[in-house]
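In: what would the 3D arrangement of this be:
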Amino acid sequence: MNFTHWWQLLFYGFCLITLIQLFYYAFFFMRLVMYKPSPKTTSQTHPVSVIICSRDEAANLAKNLPGSLVQQYRTTHEVIVVNDNSYDDSKYLLEEFQKTFKQLHVVELKQEAKFIPGKKFPLSVGIKTAKYEVVLLTDADCVPASEFWIDKMQASYDEDTEIVLGYGAYHKKTGLLNKLVRWETFHTALQYLSYALAGKPYMGVGRNLSYKKTVFFRHKGFSAHNNVASGDDDLFITTAATPANTKINIDADTFTLSEPAKTFGQWMKQKKRHYSTAKYYKGIHKFLLGLYSFSQFLFYPLLVASILFYGWQFALIVFGVRFIMQAIVFYVCMKKLNKKNLYPWFLFFDIWMFFYYLIFSMALVRKPKRAW
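Out: Below is the predicted model:
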């Protein structure tokens, strides 16, 4: 076979990779583009238990906890902070908050769960302590985007719903790293929200996640993956979520905001820990996510090779079809998730994903650390 045939096969490979990408945009991501919440014929409010786990996070609690305590919610609710073996001033800070906010309950943990790494043990304690069926989870470094967070998250529940997936964003800051962090967070949300709409929910984020205690106890909490340091959010959703019992909520009032990593090293540490749980996903989810990442990783190398060695006109036509589809999906979804300021950068971010996969691929084979 001569070189002409080799470059022809390479171009055909580029076309195949592009078709795979277009499948994901058309079958999955367009669902989020077209998504509109179903109108509710009846309105019902539920008592809610907000649960926040904290370890040595006095500064974050002082800054963010008031956002959960001043929620405008007319029905009974409580805010539970599980203070997990903190050595800082968290205990005294929480005692001061309790003097003003009667709905605040504090659980002080004095012993470590040696064989259950991460925050699964304190979170399990918080859920068992909760008085109400609907629990709403966030982190100490998160603040609700509005005072209607509780009200609008719980409004997603009906008689069939047991899990509600929310969106946990990061504060907008200056600098390239902040843009990369917020892009990656958007890109992850684009996937897990779209998959849930397609009837294949596989993860949520602990920064903004709600479910019923019933479904938690039915699946024996986190027992299926207690040995894994992370996964209190995504692995539990992988285990418990079904097409029938899971909804999403992308009302801007339901978003939470977190402080982004300040250095590239901090961000790498966060992402490696997250991706270390992917190996425990269900087979269908691993296949779909892996195929998408693989096709995205190969797209630009094959584009460049096709331009150089086959025919730039044909290569750019194929590229243009995908670019138009991306432009539509990203514009609408970024608007819905309040990330329109990232839209002018989307082509840069798309190219960046090639390097992103190179950097973080080792996280899929390394053993995660057994810590918070």
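In: all contacts plus neighbour counts: C-alpha atoms, from now on.
Out: Fine.
In: give the buried residues for stretch 108-127.
Out: For stretch 108-127, a neighbour-count test (16 or more other C-alpha atoms under 10 Å) marks 109, 116, 117, 118, 119, 120, 121, 122, 123, 124, 126, 127 as buried.
In: my bad, should have said stretch 22-32
Out: By 16+ other C-alpha under 10 Å, the buried positions in stretch 22-32 come out as 22, 24, 25, 28, 29, 30, 31, 32.
In: sequence B follows; please return its structure for comparison with A:
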Amino acid sequence: MERLSSAYAYLWETCGPWGIALLACMIILFFVQFWYWVGYYGRIPSYRNARAGDARPPVSVALVVHEPDYDFLENGLPVLLGQEYDDFEIIVTDLSGDVEFGEALAVIAEHNPRFNVTRMVRDARFPISDKMAFNVAIKAARYDNILLTTVDSRPASLQWIARMARGFDGAGIVIGYCGMEGASAFSSRLIRLDNAARAIRWLSAAMHGKPYRGTLQNIGFTKALYFGNGGFNYLNMNIGEDDLFIQKLLETGTAAAVIVSSNSTVRQKIWGGTGWWYADRCMRSNAFRHYPAKVKTFVAAELWSRALFFAAAAAAVVLFPPELKLFAAGLLLIRFGLIFFEMRRITRRLSEKGLMRAVPLYDLCSPLYEAWMAADRKFRRSPGLWR
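Out: Predicted structure coming up:
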């Protein structure tokens, strides 16, 4: 007690009441960050997927083609049709309106019983959304277990369906991970890291039994569950298939399974630089305002505690006496080391490579980035958001 009293007297004399308050805030914020990264996000590397059982349920994979995409025909579709699984089908809703491309799809369907094509005719007066196109594909599905993906993403393994199908044993929703395809440019690394960092939040929440979203490129549910809840008709927006609709399904008490491995991952194509990524993120993040309050608090608390910790540590380094400057700097370095250690473990589990060099910059700037995006969403409407 005498030592504590002496330490308090020293702090009061050298820092004053505001300095003590700043020091206390910095320590509390450090432990908040510790809880997020070790106690919550740290679940990802050690998480156990559903084990392979005797049941291998038939699966329908649904996706939508918007434009003539011959790269998909030559490289993406063969990976889907070549999946090492007994009972599955690939259903494509063709919105391209291109005769030649449509004929190419028809030829493939004619020679492969596992491939089916549905077509929708575009009308400028009545735009067709992804939700409508997926509705058509899911209606045409022969099997009750549905996996969704997109033409700009492809499975990283021929075991993708087999791994994801395990989740249907005891769960109505199956959540997988989608990474961005690798690139050496630093902007591409930031895009991949931002994608992984957001996935860490919802994957860890699902692993703790509190799922709130997935990713359209790699998610599944049963056909009965889909139509029993009205299908993709939530709000009049062109987004929400992998978060708002999933939240609606979860309200019914439906169980969700998480499958994360190198074989269950899909990779999405990077279509541009940071400008393209920001515009896409800004539009899709409009769904966040409709999330449950506890989810918004969970996400915001990590970002705010991180930003305030950086601010408190910087103020302490500037204002405190030398020995306390060292303490603040040491606490800051410990946190960076902790984040680096956990991110290395998590990215290995997610099969993400080459991201660690960008982690310090992203860790420091992402709270400001998210705040800017939130302000942008509030004052500027994203094109293509509403039907």
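In: quick one on the thing from earlier: widest-spaced pair of the buried residues of stretch 108-127 of structure 1?
Out: By the measure C-alpha to C-alpha, 117 and 127 form the most distant pair in the buried residues of stretch 108-127 of structure 1, at 17.1 Å.
In: as a markdown table, the buried residues of stretch 22-32 of structure 1 with secondary structure and distance to residue 326 of structure 1 would be great.
Out: What follows is the buried residues of stretch 22-32 of structure 1, written out as a markdown table (DSSP: H, G, I helix; E, B strand; the rest coil; distance: C-alpha to C-alpha, whole Å):
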| residue | secondary structure | distance to residue 326 of structure 1 |
| --- | --- | --- |
| 22 | helix | 9 |
| 24 | helix | 11 |
| 25 | helix | 7 |
| 28 | helix | 12 |
| 29 | helix | 10 |
| 30 | helix | 10 |
| 31 | helix | 14 |
| 32 | helix | 13 |
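In: can you give me the strands in structure 2?
Out: In structure 2, the segments counted as strands under DSSP state E are 59-65, 88-94, 115-119, 145-148, 153-155, 173-175, 178-180, 219-222, 256-258, 266-268.
In: coming back round to it: so which of the buried residues of stretch 108-127 of structure 1 sit within helices?
Out: 120, 121, 122, 123, 124, 126, 127 (DSSP state H).
In: the first one and residue 275 of structure 1, how far apart?
Out: Between residue 120 of structure 1 and residue 275 of structure 1 the distance, using C-alpha to C-alpha, to the nearest Å, works out to 17 Å.
In: do the same with the second one
Out: Computed as C-alpha to C-alpha, the residue 121 of structure 1 to residue 275 of structure 1 distance reads 21 Å.
In: can you check the fifth one too?
Out: For residue 124 of structure 1, the distance to residue 275 of structure 1 equals 22 Å [C-alpha to C-alpha].
In: who touches the spatially most central residue of structure 1 in this structure?
Out: Against the mean C-alpha coordinate of structure 1, by C-alpha atoms, centre = their mean, the closest residue is residue 205 at 3.9 Å. By C-alpha atoms under 8 Å, 6 or more residues apart in numbering, residue 205 of structure 1 lies in contact with 165, 166, 167, 168, 233, 234.
In: which among those residues gets closest to residue 265 of structure 1?
Out: Nearest to residue 265 of structure 1 among the contacts of residue 205 of structure 1 is residue 168, at 21.0 Å by C-alpha to C-alpha.
In: could you verify my assumption that that closest one touches residue 259?
Out: No. Counting by C-alpha atoms under 8 Å, residue 168 of structure 1 does not reach residue 259; the two are 10.8 Å apart.
In: the two: which has the busier surroundings?
Out: Per other C-alpha atoms under 10 Å, whichever of residue 168 of structure 1 and residue 259 has more neighbours is residue 168, with 26 against 15.
In: the equivalent of the more buried one over in structure 2 and residue 322 of structure 2: what is the separation?
Out: Using TM-score structural alignment, the equivalent of residue 168 of structure 1 in structure 2 is residue 178. According to C-alpha to C-alpha, residue 178 of structure 2 and residue 322 of structure 2 sit 47 Å apart.
In: repeat that for residue 335 of structure 2.
Out: Between residue 335 of structure 2 and residue 322 of structure 2 the distance is 20 Å, computed by C-alpha to C-alpha.
In: okay, those two: which has more neighbours?
Out: residue 335 (19 against 12).
In: returning to what we had before: thought the match of residue 168 of structure 1 was touching residue 265?
Out: Yes. In this structure, residue 178 of structure 2 is within contact of residue 265 by C-alpha under 8 Å, at 5.7 Å.
In: quick one: common contacting residues for the two?
Out: residue 218.
In: whereabouts in structure 2 does the longest helix along structure 1 align?
Out: In terms of residue count, the longest helix belonging to structure 1 (DSSP H) is helix 283-309. Mapped onto structure 2 with TM-score structural alignment as the criterion, helix 283-309 of structure 1 occupies residues 293-319.
In: that stretch vs structure 1, mean deviation?
Out: After superposition onto structure 1, stretch 293-319 of structure 2 sits on average 1.8 Å from its aligned residues (mean C-alpha distance after the TM-score superposition for structure 1).
In: report the buried residues of that stretch.
Out: 295, 302-303, 305-310, 312-317.
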